Each structure stands twice: as C-alpha cells, then as structure tokens.
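# Any chance you can model this:
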Amino acid sequence: MAAPKKTALPASLAGKYKGSFAYNTIKDRLPLILTKVIDTLHRHKNEFFEEHGEKGMEAEKKAIASLSKLRNELQTDKPLIPLTDNLPDTAFWNKYLEYHQNTSDEPPSWFQSPWLYTECYMYRRIHEALARNPPISDFDVFKEEKAHNFFESQQAIITLCTYLQETLKSTEKHDELLKKDFLKLLQVSLWGNKCDLSISAGADSSQKSDPLQSVEELKSFILVDHMEDVWSLLKDRKNPDSQTTRLDIVLDNAGFELVSDLVLADFLLSSKLVTEIHFHGKNMPWYVSDTTLRDFNWTIRQMQSANHKSMSKCGVSWESYVKKGAWVYHSHLFWTLPHEYSSMAQVSPDLYAELQKSNLIIFKGDLNYRKLLGDRKWNFTVPFHQALNHFHPAPLCSLRTLKCDIQVGLKPGQGEQFTKTEPEWMIIGKYGIIQFDAAS
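You can find the predicted model right below:
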C-alpha cells in the first residue's frame, strides 16, 4: 500500500508580496527600529566614555557603523550574509542561511526570503553589532523603552496587584469563584499583549486603562475563545493528592505584559491549580520589548521596592517563588533562532523534551503564534492542530492579540467578513485569541 501523501504546506509570508504587512514592516518599520537603535547608542556615548574611556567610544562608533551598514543592506534588498561573531548560536544561523541558499533560485535577501527569517535575522544582526564590540557588548539597546513601558503602566499594575492580593486573602474557594478569577486574569494576560514595542517601532505602548474593567469591554473581541478548555485541564488536575502540575509560559513582552503574566502565575500557584511554573524568555535583546532574564529579575526588584503595598507584596512573593524553585526561568537559544516550532524536536531536542514534561504550555504573543504556525498563509478555517504541523510537546494554548496577517481556527466566512468590514483587523491589536490544542 502506498504511503499517504504529505500535504504541501502553504507559502511563507514574505516581503516580496507588495502591500502585505510583511512588505510594509520590512520597508518602513524595521529601518525605523534600526534608526532608533543607532540613536540610542549615540545618546549613550558619554556614558560609554565614562565607563570604558576611549575603548568605549571606539566600540560605540564601530557598532553604529555596523548598524548603519545593516540598515543600508535592508533598504536596498541586499543578500543576507553569514554571522561572524562566533557565539553559541552562530553555527545554527549560518547553517540556516546555507539551507535557504541551497533551496532558493536566488540568494536569500530581505524582501525575497520568508519574513519570519529576515525579521529575526535583523535582531540577531543588532546583537552581533554589539557582541563584536566589547566593552559595550552587553548593552541592551532596548532597555530604556522597556523600563518606560513599565513605569508608564504603573496605575494599571497597582490595580492588578491590588486585585490579586484581594483574591489571595480567601485561599479556600469553591470552584466557581476560582474559575471566575482565573478567567479574568487569563484575559488580562491576553490583552496585556497589546503592549508591543516592536509593532509600535518603540513608540509608547504602555497600559493606561484599568485592565480589569477592560476585560468585560473586550470580551466580544476574542475571536477564538477556548478558555473553558484551559480551565477544565487545570481543574481536573487539581486534587488533594499533591501531584505535580507543571505550567510553562513562553513569554513575550517585558513591561506591563510581563507583570500581567506574573500575576496570573502567582494566582495559579497560590490557588494550587499548578505546583510549579517554568518561564521561557529570550537570551538576548529581541523584537524591541521581548523579555530577557535581566528584564525578568529587574521587574521583580522594581515590584519589591515599589511604594505601593500591593505591588511590593507581589514582588516579595515572586522573589520567594524563584528562590524556592517554584518559579524557574529558562533562556534556551532556540527562542532566538529563526526556526518555526515544528522543527524544534530536530533542531533543539533538549528543549522539546523539557516542554514534554509540561501539563500546559502558554505561548504569549504574536511572534510565538507566527512560529507555531510556521508564519504561513494558512486559510482562516484550517484547524489550529493541523497548522501546528506536528508540534505537540504537551497541551498548549496561544494568548495573542492579532498584530500580523495570520490566523487559523476561525468559523467559515468569519475572516472574509472581517476583511470586508475592517480590512486591517489582523494587524491592529484590537482582536485577540485564546486558542487551545490538547496535543492528543
């Protein structure tokens, strides 16, 4: 009997499709981000001089020269070139470039190659520009914007922390009350994903409104709502036998979104819906506002030292969770590679095996969704499970506000209707999804 035919995958999103979101991102948004990075380095030149003398000034000039060259390559659609910094992931990147050179009729370039690849490549080249220029190689060019987002969202953070502290006062809750609080905090974590600095090209995107009040107002904007499935999974595992229930959260943005994720994590742990939480963040500054270990630790310290009682109480609890090992932070290099997640088992089998230990994985944000789906032009009605293309380490859930033109699992006609009435519905962050896959 003949083997079943392997279904061909849809084409990748790419900048070669003029007028597409990918095209506009590469043409307009990425050069703007590079310009801001160059400006940031320039503004810190006195600081580099004070800390490192002439070596610091020289490193700043060289890094700016590399970044200016990179911007020119991008704007003129030059071929992508190998990395030369000899970091632990350099060989992976250069092998990936080689793969694209061998499978394409023309050399990989900014507009012609898959958008997921070229956009990730730009952030990796920013890192290279710093990495090759000690003593400023450890400088995070995006840290000011991330800190700004945190401080500008202060009122929303206070509201959220106050709510959490109130809910934690009553530890023995019946399931209905527990469920109500869980669904509310899950939605806050979803809408926290609106605060994305790579989409706004670094412009202010802090959380100004009351995040709890917004939950009811925004409910009708959730296009795929699998909250009940996520709740059922956690509730069914909650029992007095003290079995381990592990939650993994693949983080997205620092700032308000990270706080909303940590508040959800605190609630789940304190309510004994889970017993341990593993956070996965980036090992280098990434997509402007993505969370690194430095951001994770900085946020907990800021919370601890805040003047507001509920905020500082959260910070103290969070540090104790980390110390006790109930919260664990991982920064595997796979998260900053250009690969889609369906290739994780081959490229990084250790990470895939780690995720298989999870009872539920929450993937936050747009970039994670793009990588889950391979950043391909799927039809709107394709089931989520199918679009994951055999990536099923454990039950998983995507929390994402729509900020790029890719979405699956919609009802027939739903996507087309939106396109007719609101042409930019997929890219403006107005709509969200809580999309679950049971992995069985």
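# going forward, measure contacts between C-alpha atoms and count neighbours the same way
Noted.
# contact partners of stretch 59-72?
31, 34-35, 38, 41-42, 45, 48, 125-126, 129-130, 132-136 (Cα atoms under 8 Å, 6 or more residues apart in numbering).
# In strands, which of those residues fall?
Applying DSSP state E to those, no entry is found in strands.
# Mark which of those residues are buried, thanks.
Buried residues within the contacts of stretch 59-72, defined by neighbour count using 16 or more other Cα atoms under 10 Å: 31, 34, 38, 41-42, 45, 48, 125-126, 129-130, 132-136.
# Please, where are all the strands along this structure?
Under DSSP E, the chain gives strands at 222-225, 246-250, 276-280, 327-330, 360-364, 396-401, 432-437.
# what's the nearest residue to residue 257 once chain neighbours are set aside in contact with, if anything?
Nearest residue to residue 257, sequence neighbours excluded (Cα to Cα, 6 or more residues apart in numbering): residue 192, at 4.4 Å. Applying Cα under 8 Å, 6+ apart, we find residue 192 in contact with 207, 256-258, 260.
# now stretch 430-440, how far from the chain's geometric center?
15 Å (Cα atoms, centre = their mean, to the nearest Å).
# no, scratch that, I was asking about stretch 288-300
12 Å.
# mind listing what's buried in that stretch?
Counting neighbours by 16+ other Cα under 10 Å, stretch 288-300 gives 288-293, 295-296, 299-300 as buried.
# Please give the structure of this sequence too, so both can be compared:
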Amino acid sequence: MYRRIHAALAQNPPIDSFDVFKEGKAQNFFESQEAVIALCTYFQELLKNIKDLDEKQLQEELFKLLQVSLWGNKCDLSFSAGEDSSQKSSPLQSLENMVPYILVNDMEKVWSLLVNAKKNRTERSNVRVDIILDNAGFELVSDLVLADFLLLSKLADEVYFHGKSIPWYVSDTTKHDFNWTIKQLGSANHMWMSRCGINWEGNLKKGVWVFRDHMFWTLPHDFSSMSEVAPDLYAELQKSNLLLFKGDLNYRKLTGDRKWEYSVPFHQALNKFHPAPLCSLRTLKSDTQVGLKPGQGEQIQASEPEWMVSGKYGVVQFDAGL
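Now for the predicted structure:
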C-alpha cells in the first residue's frame, strides 16, 4: 500500500516528492512538546555534570535513556489508526514502574559491549553505533538524545542513523523528518530544546552523526536476506560496533515475521543475520516474540490475551553475533 501511494505521487509532478503523512508526523511532534521539553531539559542538565560521573552513574544514565527510547516506540501512527499517539508527559517519571513490562532486558550486555569497545579503541578505530530508526515525532527525539549521550559519554565516537528512503508506515522517519525535527528543535523558543537542536546540527556538520537511507528498508525481505539482496548495506552495517534496531516492524524482519515458540533463542530466529552485535528496542505490537523464559509467554497469555499487540510490553533484546 505504501509503495503504491509513493508510486502514484512519483508519477505526478510537481507533487512527486510530497509526503502524504507529513502533517500527521508534525502534529505528533508538536503534541508531544511537554515530553520533548522534559527530555531535553533532563539531558542538558545531565550534560553539565557528565564529566564527573563515575562508571556506575554513566551506566544508570545509559539505562534510563535506553528505556526512554524503548517506550518512545509507543508513539506509532500506523499502530494508533489515527488516534492520538503523542507522548503527553515526561517519560522519565514512569521508568521505574515500567521495568516489570520489559520482558527481555539485556541492557547490561549492551553496556558491557560499549565499555569493552571503548577500552579497545585505537587511533585508527572509532567506536561506531548504528541506529535503525522507526518513528518520527517523540520517538525520534528520544533516539537523538540517546545518540548524543553515547557521544558525550565517550561510549561511541560516531553514530549512523538509518531511515526510510520513501514515506513508509505512516510515521516512519525519512531524511526530511530527521532534518526537520532537528531544525524545529534548534529554532524553538525553549532554551534546552534549542540547545539540543543546535548541538545536533553541529554533530551532523562535524560528521560524528551521519544519516543514511536505503531502499532495502522498504522492501518485503526479512533481514536474513540482506547480504544477498543489499550486500552494500550489509557491508556498511558490518563496520558498526553495535546496531540498535528500533520498533516492531524491524523486530518482525529480524525474526522473519514467524509465529515462533516464545522460548526459541533470539540468535536462532535471526537466521544467520549477524553483520555486527545488535539489540532490538521494541514495544510489542504484533504476534511474534522469541527469547522468553520457558512458560513466560504462556503465563502472560493466560491473563492478557492481547499482550503481544497492545504496546504494553517491551524488550531490550541483544545478540552478540557469531
């Protein structure tokens, strides 16, 4: 459907580059202002003391921002079917209450990988993190905050963002959405929002942030086919120290969109897709889930039949690769 919409527009200049979902994405961003302000304020206050944080405190802050990015994935216009999907309040206030709903929590593994990469970096090898983006709006802002934290904490030297090459799944992030969001923040009349936007424009100019899009992200193939269908993209991802896959559709494509037994290992479901160590940050909105403890899924199913599609639960699910 999304490809047909794009094709219809592409054949009709001067609207051939028009994004029919642009208004909805912009509305989601503006309706999430309270949450965006709260997150940008928290982040800028954090930066004042970031050089004084010890390793344990850095870990705690990383875990907070990973969770904000995880639950930001609830803000999905394709999932809400036109209903309000904006983030109205600060997500930081409810993180502790949300921990029990993270069914697989591999944040410790993500931390260990980044710390080890940092210790082993050389003058010739930067630590690189790639974020495969999902939704524009508040979720994108949460991803940008996480990315900047990785740089400023020196857990990463460069961050690559991967978005859609055409408007996709209503609120998925395109290059225009990415640049528009940063410009909106930079020109905001709120001090900390503006500071974030200006700093992030600087990251792009310095080349420590890079945005890439690729047609593969909008093709029907699951990711185990990437090395054959898009070898250039697969080779690019192999340069990364850590791949962060955002959202439900990316999870479905990671696992082949199959109705697996809940306890099937994540590594097995990836079906030899291992360009680099990877982690999925995903709220559950479709009926595929792997890597759970024996009986865990069945236990939730007994009391909550809609648990796999409600967006109530999430995973931070890591695979180290080969």
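# Provide the TM-score value for the superposition.
Scored against TM-score structural alignment, normalised by the length of structure 2, the superposed chains reach a TM-score of 0.97; 319 aligned residues with a Cα RMSD of 1.0 Å.
# could the contacts of residue 192 of structure 1 be laid out in TSV, adding distance to residue 388 of structure 1?
Formatted as TSV, the contacts of residue 192 of structure 1 follow (distance: Cα to Cα, whole Å):
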residue	distance to residue 388 of structure 1
207	31
256	28
257	25
258	25
260	26
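# which residue ranges form the helices in the stretch 201-322 of structure 2?
226-229, 231-237, 248-254, 266-269, 296-303 (DSSP state H, counting those that start in this stretch).
# Read off where the third one ends up in structure 1.
The alignment of helix 248-254 of structure 2 onto structure 1 (TM-score structural alignment) spans residues 366-372.
# swap in the first one?
Helix 226-229 of structure 2 corresponds to residues 344-347 of structure 1 when matched by TM-score structural alignment.
# Mean per-residue distance, that stretch versus structure 2.
Once fitted to structure 2, stretch 344-347 of structure 1 is off its aligned match by 0.2 Å on average (mean Cα distance after the TM-score superposition for structure 1).
# Contact partners for the residue nearest to the spatial centre of structure 1?
Geometric centre of structure 1, nearest residue: residue 252, 2.5 Å, by Cα atoms, centre = their mean. Applying Cα under 8 Å, 6+ apart, we find residue 252 of structure 1 in contact with 193, 258, 281, 289-291, 364-365, 367-368.
# Give the aligned equivalent of it in structure 2.
Using TM-score structural alignment, residue 252 of structure 1 pairs with residue 134 in structure 2.
# ditto for residue 391 of structure 1
By TM-score structural alignment, residue 391 of structure 1 lines up with residue 273.
# Same question for residue 199 of structure 1.
Looking across to structure 2 (by TM-score structural alignment), residue 199 of structure 1 lines up with residue 79.
# Determine the number of other residues adjacent to that match.
By the criterion of other Cα atoms under 10 Å, residue 79 of structure 2 has 19 neighbours.
# and the gap between it and residue 212 of structure 2?
25 Å (Cα to Cα, to the nearest Å).
# Check residue 91 of structure 2 too.
Counting by Cα to Cα - residue 91 of structure 2 and residue 212 of structure 2 are separated by 28 Å.
# Which one's more surrounded, these two?
residue 91 (21 against 14).
# I'd assumed residue 35 was in contact with the more buried one.
Yes: taking contacts as Cα atoms under 8 Å, residue 91 of structure 2 lies within contact range of residue 35: 6.9 Å.
# out of the contacts of residue 192 of structure 1, which is most surrounded?
residue 257 leads those on contacts (other Cα under 10 Å) with 32 neighbours.
# Report the contact partners of the nearest residue to residue 33 of structure 1 once chain neighbours are set aside.
Leaving aside its chain neighbours, residue 33 of structure 1 sits nearest to residue 201 (5.5 Å; criterion: Cα to Cα, 6+ apart). Shown in contact with residue 201 of structure 1 (Cα under 8 Å, 6+ apart): 29-30, 32-33, 288.
# Okay then, goodbye and thanks.
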